[in-house]
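Novice: give the three-dimensional model of this entry:
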Amino acid sequence: MSDRFMPETAEDAREIVRWAAAEHEPLEIVGRGSKRALGRPVQAGHRLDLSRLAGVEMYEPAELVLTVLAGTPIAEVERLVADNGQELAFDPMDYGPLLGGAAGDGTIGGVIAANLSGSKRLKHGAARDHILGLEAISGRGEKFKSGGRVVKNVTGYDLPRALCGSWGTLAVATRITLKVLPRAETEASVLLRGLDGAAATAAMTAALGSSAEVSAAAHLPAGVVECCGEDAAGLAGAATLLRLEGFGPSVDYRFETLRRLLADHGAVERIEAEASRRLWSAIRDVKPFAASNDMVWRVSLAPTAGAGFAEDLASRMGCSSYLDWSGGLVWLALPGDDPQAHEVRAAIARAGGGHATLMRAPEPVRAVSDVFQPQPGPLAALAARLKEQFDPHGVLNPGRMVAGG
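Specialist: This is a model prediction of the structure:
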């Protein structure tokens, strides 16, 4: 059979998976391929391309519910909801530029498979927190449905959340129902200049603990913010940023609240709406590191540990980094051709624990690396049992997350 399948219906996709399971022929599952360079290289001779399984099946703005086919471009979905004054509040990041591809080329299925989120995860959570229902095909070639079209739907196991972040190794999603939220009327960003990591963490923690309803908090050291180019809002040097969204008078009031609260951290400046949106998009999509050839890591740990972790590695390896999620997310760029996984994960242990994912590296490096954080024995055993239940023949994206799995 062909080495590339492009089904136009869910039933076509099911027949392909059934054939693969019967013949023990592994499949690489892709949408438009924007994340193929992320994760371990898939060990498959056939590709299941879902880009033709696309379209909006149901959108009810008044009910804040959207149902789309998995191959629908995420850019198309975001335009649709924006035209109705709404948004995907989990703010999905775009890996395209970081991985050397085009911007806006991902699909909604890829968003769910990778459990994407952006800087606003602090307030709204990740993709898994916004999924209401899912239709998918297991590695046995069996169609199943979980969830529904309302927030309070209860149907037993929460399979949609389980499949989020599984990178297509458990099932092939075909139809996805999401909740959407009203889009903020306007926004502004609070700017503090010249803080080091510890001071920035203190400022972000104070802001998040206040009544100001901060939706995003980041710290970009000197030399990093300038790499955002025209999206940097003319900034230079270290920048600590706090995002405020909502109605105009509310944003103004909350800005003044933070200006008073953070006065001990230096002069408080304001970045207005359009410049603020561009800057946060650049932070979300890792634009500071997109143009380099560095290895890039995504590290999640306790927010109060982020700055110390970054400084620890900078002193040992001379790397660049910046903080998002108030320090709970560290983007790390390492020069050279060695991802130094052992050193990165040892630093995480010294920082009190967390996990690291190698987001950008050449294919030969990814093929021999633990791209995703190795799981403890009991958790790895649980993941293996889950894989056995959903994909007993190992035909869906084998090797993507772990060697031989």
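
Novice: C-alpha from now on. contacts and neighbour counts both.
Specialist: OK.

Novice: show me what counts as buried in stretch 391-405.
Specialist: Of the residues in stretch 391-405, 391-403, 405 count as buried by neighbour count, 16 or more other CA atoms under 10 Å.

Novice: let's see this one next to it:
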Amino acid sequence: SKLICGSYGTLAVIDEVTIKTLPRPETSLSLLFESDDMASAVALIAGIFASPHEPGAAAILPQPVAAAAGIDLAADFVVVIRLEGIALSVDDRAGHLRGMGGTGGTVETVPQALSETLWRRIRDVDLLADHAGDIWKLSCPPASAPQIIAAIEPHFDMAFYADWAGGLLWLAGPSGADFGTALRAALTLHGGGHAQLMCDRGKSKQLIPALQPLPPAQAGLSKRVKAAFDPLGVLNFGRMHDGI
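Specialist: Predicted coordinates for the structure are as follows:
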């Protein structure tokens, strides 16, 4: 099943699926922390996740993106922390986390209904919908996210935010090959990862691969796996990479 997930239908046809679900949390809320820069935001999140207070999710929103989400804070960056579980536990953990801002900046609480709406918009990349360019998804080590942004932001008209505590970057930037090439170069220089073109608004896929090109050894392994599952090459051949 691990091979099938994310294979874009290139390995097998699934005709029966078993899905494991979890109970919906009794309650949830989000805390908003102000941060002067992205590196400080990543450090704050690392401290929160190292604490015993069980955060459920963390995102970093630059001020323009935070404003688009309806967050009225003047800081350059806003850290969003989600807490969920039994109401008494959520309130207690929130009280402890409010003291972890460190810089004396504002810490705001977002109640459940608004918190759920905010996280849906983060998940669905709705916060970048008004940008005219392509949408890219970058997976990277959270500690590398500030360096990656610093390497590319001065050179492009772009918007971005981070999910997964900084490990998932969503970026909107100009169509064409230059932006994607710069993203992948920054990943190579700063900890590795992969960049995927998720929304092509300018025929960029004709100029640059949508998926991160594979290193030779990994490409060879992927071709052998493809041949074992689909020796006739009838399942979405070439959907992910050339020859796969």
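
Novice: got a TM-score for the pair?
Specialist: Once superposed, chain against chain, the TM-score is 0.93 (TM-score structural alignment, normalised by the length of structure 2); 243 aligned residues with a CA RMSD of 1.8 Å.

Novice: re the thing from before, just put the buried residues of stretch 391-405 of structure 1 in a markdown table and tack on distance to residue 342 of structure 1.
Specialist: Converted to a markdown table, the buried residues of stretch 391-405 of structure 1 look like this (distance: CA to CA, whole Å):
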| residue | distance to residue 342 of structure 1 |
| --- | --- |
| 391 | 31 |
| 392 | 32 |
| 393 | 32 |
| 394 | 29 |
| 395 | 30 |
| 396 | 29 |
| 397 | 26 |
| 398 | 24 |
| 399 | 21 |
| 400 | 20 |
| 401 | 18 |
| 402 | 17 |
| 403 | 17 |
| 405 | 22 |
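
Novice: what about the counterpart of residue 4 of structure 2 in structure 1, how many neighbours?
Specialist: For residue 4 of structure 2, the aligned position in structure 1 is residue 163, judged by TM-score structural alignment. Using other CA atoms under 10 Å, residue 163 of structure 1 has 22 other residues around it.

Novice: what sits against residue 163 of structure 1?
Specialist: When contacts are counted by CA atoms under 8 Å, 6 or more residues apart in numbering, residue 163 of structure 1 touches 112-113, 170-171.

Novice: for residue 314 of structure 1, same thing?
Specialist: For residue 314 of structure 1, the contacting residues are residue 320, by CA under 8 Å, 6+ apart.

Novice: name the helix or strand for it, please.
Specialist: Here residue 314 of structure 1 sits within helix 306-317, counting by DSSP states H and E.

Novice: check the gap between residue 237 of structure 1 and residue 143 of structure 1 for me.
Specialist: Separation of residue 237 of structure 1 from residue 143 of structure 1 (CA to CA, to the nearest Å): 53 Å.

Novice: the two - which one has more neighbours?
Specialist: The residue with more neighbours, out of residue 237 of structure 1 and residue 143, is residue 143; 18 against 14, by other CA under 10 Å.

Novice: distance of the residue nearest to that one when sequence neighbours are not counted from residue 273 of structure 1?
Specialist: Nearest non-adjacent residue to residue 143 of structure 1, counting by CA to CA, 6 or more residues apart in numbering: residue 137, 4.4 Å away. Residue 137 of structure 1 sits at a distance of 42 Å from residue 273 of structure 1 (criterion: CA to CA).

Novice: more neighbours, these two?
Specialist: The neighbour comparison of residue 137 of structure 1 against residue 273 (other CA under 10 Å) goes to residue 137, with 24 against 17.

Novice: looking at this, that one is in a strand?
Specialist: Yes: judged by DSSP: H, G, I helix; E, B strand; the rest coil, residue 137 of structure 1 forms part of a strand.

Novice: map it onto structure 2.
Specialist: Per TM-score structural alignment, there is no equivalent position to residue 137 of structure 1 in structure 2.

Novice: pull the contacting residues for residue 137 of structure 1.
Specialist: 14, 17, 143-144, 171-174.

Novice: just flag the most distant two among these.
Specialist: 17 and 144 (13.4 Å; CA to CA).
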